[in-house]
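[1] Pasted the sequence and its predicted model underneath.
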Amino acid sequence: MEIIFIRHGQGVHNIDIPNRLNTENPRLTERGRDQVASLKSVFSFSEDSVYIASPTIRTIETTNIITSDLLLTKKYVSPLVGPRMFPIPQNPEAYVSKCDINYSLDKIISEHSDFIVLDKDNQELWNTGINTLTESAFEPLGLGLINWIKTLCTKKVFIIAHDGTITNYRILLGENGLSRSDFLGEAGWYKLEI
């Protein structure tokens, strides 16, 4: 099985420097939508694949753009691929940005009913997300998601998330020596086999 991590395209929080990180629920810019649409020339997005999005507007928009030509898609949204800092600082709560707050579970259910919500019963996970969890607290949750993915009857799983989240999962899946210089950037992607 292939897991393909896709970083969302440019969001409005990526252009309004220095106040960019104080934007709550930032959407993709026009450039970001174009960046994501260009991924259709890189990948064969199909109805046989599974799509798992972070609970943010920009990743949901990214998922909807890459699946827009498909009739029946298996689209999920999970707080386990939500924003996550990398590396985790000594006092992560001091570095939380408004742009990395999960879109509310109620709004996802009411506004994005084409997505299947994972971990719906874990209200604490939805409220706090994985952004500030210690590595020891994140590891069993992340491995739980990977183990669930392994049970799916598909050849490709696309995880649409954020630079820090993707880097944390790459480490969880066995890569060593990663740093912020390994971030994918706008609409970047990384493929691996499990």
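    Received the coordinates, thanks.
[2] C-alpha only now, for contacts and for neighbours.
    Noted.
[3] ok so Trp148 is a helix residue?
    Yes. Assessed by DSSP: H, G, I helix; E, B strand; the rest coil, Trp148 belongs to a helix.
[4] quick one: it from Glu124, how far?
    Relative to Glu124, Trp148 is positioned 20 Å away (Cα to Cα, to the nearest Å).
[5] mind listing the helices for the chain?
    Taking DSSP state H, the helices of the chain run over residues 30-37, 57-66, 105-111, 123-128, 135-150, 163-172.
[6] Comparison target below:
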Amino acid sequence: MNLTFIRHGQGIHTLNPPDSLRIKNPSLTQKGIGQAKLLRRQFPLSKNDFIIISPTRRTLQTALIWSNDTQCRKIIDPRVSPRMFPQKTEGLTLPCDEIMEIEDIRNEFPIFALDEHLSTELWTNGINTMPDREFEVLGERFLGWCKQQSKGNVYIVSHDGTITSYRQLISNRLFTRDDFLDDGGWINVLY
């Protein structure tokens, strides 16, 4: 299966760190909106394509702008929510990386489906501080599920640490923060 991981467009939380990292549910900047629009040309979507989106405002905005007026499947899934990379056992989730409340997602992004069969804990805490071994088990199951869903291209709109964690899991190679994608960047991965 060919997966395309796409990092969300530039978010306002990246403009003035570390203070801006305290912004809860940050939106895209104007530059981020432009990056999302560029995805339309880079990856024209068809009805057979499948987009899996992290439950954060910036990823949802990226997917909404990119997939505007396309009838492909779009689902929000906390298994691609923000993930700290590298993982730190004492690490805490920053406000900018907290998952949006399901009710807020339904109100702001009603065109997307939610994968609600997943545990409440996953929808509340996501994968940000999940221990590596637990993430590996969850990640393998998620990737297997993606393979079952695939009729066309599978796109995952997510975050730098999450994408790098999945790349590491798939390739069985070690990555560093130097391997992070730029805002609006993408990478194809065979699984």
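    Okay, I see it. This structure is a prediction, so every number in the text was calculated from the model and none was measured.
[7] So which of the helices of the first structure is nearest Val157 of the first structure?
    For Val157 of the first structure, the closest of the helices of the first structure is helix 135-150, at 7.8 Å, according to Cα to Cα.
[8] would you list the helices of the first structure in a markdown table and tack on mean neighbour count?
    Shown next, in a markdown table, are these (neighbours: other Cα atoms under 10 Å):
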| stretch | mean neighbour count |
| --- | --- |
| helix 30-37 | 18 |
| helix 57-66 | 23 |
| helix 105-111 | 13 |
| helix 123-128 | 14 |
| helix 135-150 | 14 |
| helix 163-172 | 21 |
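[9] Just give the number of residues close to Ser171 of the second structure.
    Look at Ser171 of the second structure: counted by other Cα atoms under 10 Å, it has 12 neighbours.
[10] Tell me which residue of the first structure lines up with it.
    When the first structure is aligned by TM-score structural alignment, Ser171 of the second structure is paired with Gly174.
[11] What of Ile127 of the second structure?
    Using TM-score structural alignment, Ile127 of the second structure lines up with Ile130 in the first structure.
[12] Its match - nearest residue in space that isn't next to it in sequence?
    Arg84 (5.8 Å; Cα to Cα, 6 or more residues apart in numbering).
[13] Identify the residues contacting the one you found.
    Counting by Cα atoms under 8 Å, 6 or more residues apart in numbering, Arg84 of the first structure touches 130-132, 162, 164-165, 168.
[14] Could you check how far it is from Thr62 of the first structure?
    From Arg84 of the first structure to Thr62 of the first structure the distance is 18 Å (Cα to Cα).
[15] likewise Asp69 of the first structure?
    The value you get for Asp69 of the first structure to Thr62 of the first structure, if Cα to Cα is used, is 13 Å.
[16] and Thr176 of the second structure, how far is that from Gln168 of the second structure?
    Noted for Thr176 of the second structure: a distance of 9 Å to Gln168 of the second structure, by Cα to Cα.
[17] give the contact list for the spatially most central residue of the second structure.
    The residue lying closest to the centre of the second structure (Cα atoms, centre = their mean) is Ser158, at 1.7 Å. Neighbouring residues of Ser158 of the second structure by Cα under 8 Å, 6+ apart: 5-8, 53-54, 59, 80-82.
[18] Give me the aligned partner of it over in the first structure.
    Match for Ser158 of the second structure (TM-score structural alignment): Ala161.
[19] Please report how far that match lies from Asn91 of the first structure.
    Taking Cα to Cα, one finds Ala161 of the first structure at 23 Å from Asn91 of the first structure.
[20] Same check on Met1 of the first structure?
    According to Cα to Cα, Met1 of the first structure and Asn91 of the first structure sit 37 Å apart.
[21] who has more neighbours, those two?
    More neighbours surround Met1 than the other of Met1 of the first structure and Asn91, with 14 against 9 (other Cα under 10 Å).
[22] right, and the more buried one touches Glu193 too?
    Yes. Between Met1 of the first structure and Glu193 there is a contact under Cα atoms under 8 Å: 5.6 Å.
[23] any chance you could map the strands in the second structure?
    For the second structure, the strands defined by DSSP state E cover 2-7, 50-53, 73-76, 113-114, 154-158, 186-190.
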